[in-house]
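Chemist: Okay, structure incoming, though there's no sequence with it:
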């Protein structure tokens, strides 16, 4: 079954152009032209990915994203003419999986869509991706008092909830699945951001720093170990 995408974009000509390109690639596409309509469709519908503009009438994209993440988390790529760093940070911290600034090349958008779908269990043709790292049957991964529930997409430490962005969750999940195995930055970049990722080369170090600030620093532990010149590892037993 083809992946179903929702475009929330008030520029109707742009929305139609992107819709035609996506349909040509084999995706099923729906559209909304303002924030309130987009939020309603996103919550009531069943979409594999949402392309969400920030500057929307009725309800801006960041507010749509905030409400969506609370009610029905769905992988979301932000589309916007605004390229301020704080807009990018707000969007990614709010739960968006990626951010692309207008004007953009359609080839880049399609590449980012493929990456986002692959990270969330779909390939570019919409089929289930069966090449992920082998997981345990319950989808539960632990380290000391930390617990990651893959199916519920929840992380807790000693019963206390930890709020992570999508990429932070994927990074932690990858490290926990491969305890005692040092994962290189390139490997993490490939698994967490995708083969086709186009972005900052220090992305992995940034997300490791975010994880440490939310887990290691808060609970006074040393969960993630840096192996200089190689990458990162979570060890079963910390010294």
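Modeler: Received it, and whenever you're ready, just let me know what you need. Bear in mind the structure is a predicted one, so any value in this text is a computation, not a measurement.
Chemist: For the rest of this, base every contact and every neighbour count on C-alpha atoms.
Modeler: Noted.
Chemist: which residues touch the most centrally placed residue in the chain?
Modeler: When the chain is reduced to its mean C-alpha position, the closest residue under CA atoms, centre = their mean turns out to be residue 97, at 3.1 Å. Shown in contact with residue 97 (CA atoms under 8 Å, 6 or more residues apart in numbering): 75-77, 116, 166-167.
Chemist: so where do the helices sit in the protein?
Modeler: For the chain, the helices defined by DSSP state H occupy 12-24, 35-44, 61-71, 85-93, 106-119, 166-177, 185-188, 203-214, 216-219.
Chemist: The second one - contacts with which helices or strands?
Modeler: Helix 35-44 is packed against strand 4-8, strand 28-32, helix 61-71, with contacts defined by 3 or more CA pairs under 8 Å, 6 or more residues apart in numbering; DSSP states H and E.
Chemist: Reformat those as JSON lines; add distance to residue 154 and mean neighbour count.
Modeler: JSON lines is the format used below for the helices and strands packed on helix 35-44 (distance: least, CA to CA, whole Å; neighbours: other CA atoms under 10 Å):
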{"stretch": "strand 4-8", "distance to residue 154": "25", "mean neighbour count": "24"}
{"stretch": "strand 28-32", "distance to residue 154": "29", "mean neighbour count": "19"}
{"stretch": "helix 61-71", "distance to residue 154": "13", "mean neighbour count": "19"}
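Chemist: structure B:
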């Protein structure tokens, strides 16, 4: 069985080596990088299954690296930082991080998060079933006022123009679209969409809703899909 490849971007050598040792014990192939700019080039040029990305790095900070990664890749990215401010967490999630872990943390917890995010990614992409296999199947698609969501292909278009979304943005949009005209609280959405992979809090939902709106509601007068019900949660409008 091919080992899953993990890139750890961390300038604290002791922490990086500890993370590497725990992941290697659990069967992962790990590469370490300490310089931000070198790590960005590595992440863009090489094929990794998951990236663990520190925020504070020499050369280029983690937020800028994440921004560049998300321009072309949608593999799981876990951000780690000693900074506990909510604004940093919201910024990381807003840029497309799948998780945000605050130092200090248990290496065993990190391994659990890596495993959970890889399993979720496999479920979403069908990677576990074997990439490259072809099958003929009926395309399931939702169409709402110019917004088309191709469920199996995991594609979103608005008036024919493709909208790029992260895996979790797509999951959240699909769940709301498949359950229209019902109000869901942030806690319910966290449970329904993130489920057993939930390591976050309700701010995670707020960030993802905001990112989805930025992409599909550029003109709210024409394309208002996700409504805020103040004090209650969110509702998808058909």
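Modeler: Alright, I've got the coordinates. Not measured: the values here are computed from a predicted model.
Chemist: sorry, back to before: distance to residue 41 of the first structure added to the helices and strands packed on helix 35-44 of the first structure, as CSV?
Modeler: Shown next, in CSV, are those (distance: least, CA to CA, whole Å):
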stretch, distance to residue 41 of the first structure
strand 4-8, 8
strand 28-32, 8
helix 61-71, 10
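Chemist: burial measure for residue 41 of the first structure, as a count.
Modeler: Neighbours of residue 41 of the first structure under the rule other CA atoms under 10 Å: 17.
Chemist: Grab the nearest non-local neighbour of it.
Modeler: Spatial nearest neighbour of residue 41 of the first structure, chain neighbours left out: residue 32 (7.7 Å); criterion: CA to CA, 6 or more residues apart in numbering.
Chemist: In this structure the one you found contacts residue 11, no?
Modeler: No: between residue 32 of the first structure and residue 11 there is no contact under CA atoms under 8 Å: 10.1 Å.
Chemist: So for residue 233 of the first structure, which of the helices of the first structure sits nearest?
Modeler: Taking CA to CA, helix 166-177 is the member of the helices of the first structure nearest to residue 233 of the first structure, at 6.4 Å.
Chemist: Let me have the helices of the first structure in TSV, extended by distance to residue 144 of the first structure.
Modeler: Listed next are those as TSV, based on distance: least, CA to CA, whole Å:
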stretch	distance to residue 144 of the first structure
helix 12-24	44
helix 35-44	36
helix 61-71	28
helix 85-93	26
helix 106-119	27
helix 166-177	11
helix 185-188	23
helix 203-214	15
helix 216-219	11
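Chemist: Please name whichever of those helices is nearest to residue 136 of the first structure.
Modeler: Taking CA to CA, helix 166-177 is the member of the helices of the first structure nearest to residue 136 of the first structure, at 8.8 Å.
Chemist: Count the neighbours of the residue nearest to residue 18 of the second structure when sequence neighbours are not counted for me.
Modeler: Here the nearest residue to residue 18 of the second structure in space, its sequence neighbours aside, is residue 107; by CA to CA, 6+ apart that works out to 7.4 Å. When neighbours are counted by other CA under 10 Å, residue 107 of the second structure registers 16.
Chemist: Then the one 5 residues further on?
Modeler: For residue 112 of the second structure, the count of nearby residues is 13 (other CA under 10 Å).
Chemist: Then residue 160 of the first structure?
Modeler: The number of residues packed near residue 160 of the first structure is 11, by other CA under 10 Å.
Chemist: wait, doesn't residue 179 of the first structure sit right on residue 238?
Modeler: No: the criterion here is CA under 8 Å, and residue 179 of the first structure misses it with residue 238 at 11.4 Å.
Chemist: out of the two, which sits in the busier spot?
Modeler: Ranked by neighbour count (other CA under 10 Å), residue 179 of the first structure and residue 238 place residue 179 first, with 17 against 11.
Chemist: quick one: that one and residue 5 of the first structure, what's the gap?
Modeler: For residue 179 of the first structure, the distance to residue 5 of the first structure equals 35 Å [CA to CA, to the nearest Å].
Chemist: Pull out the buried residues from stretch 156-175 of the second structure.
Modeler: Across stretch 156-175 of the second structure, burial judged by 16 or more other CA atoms under 10 Å covers 156-158, 164-174.
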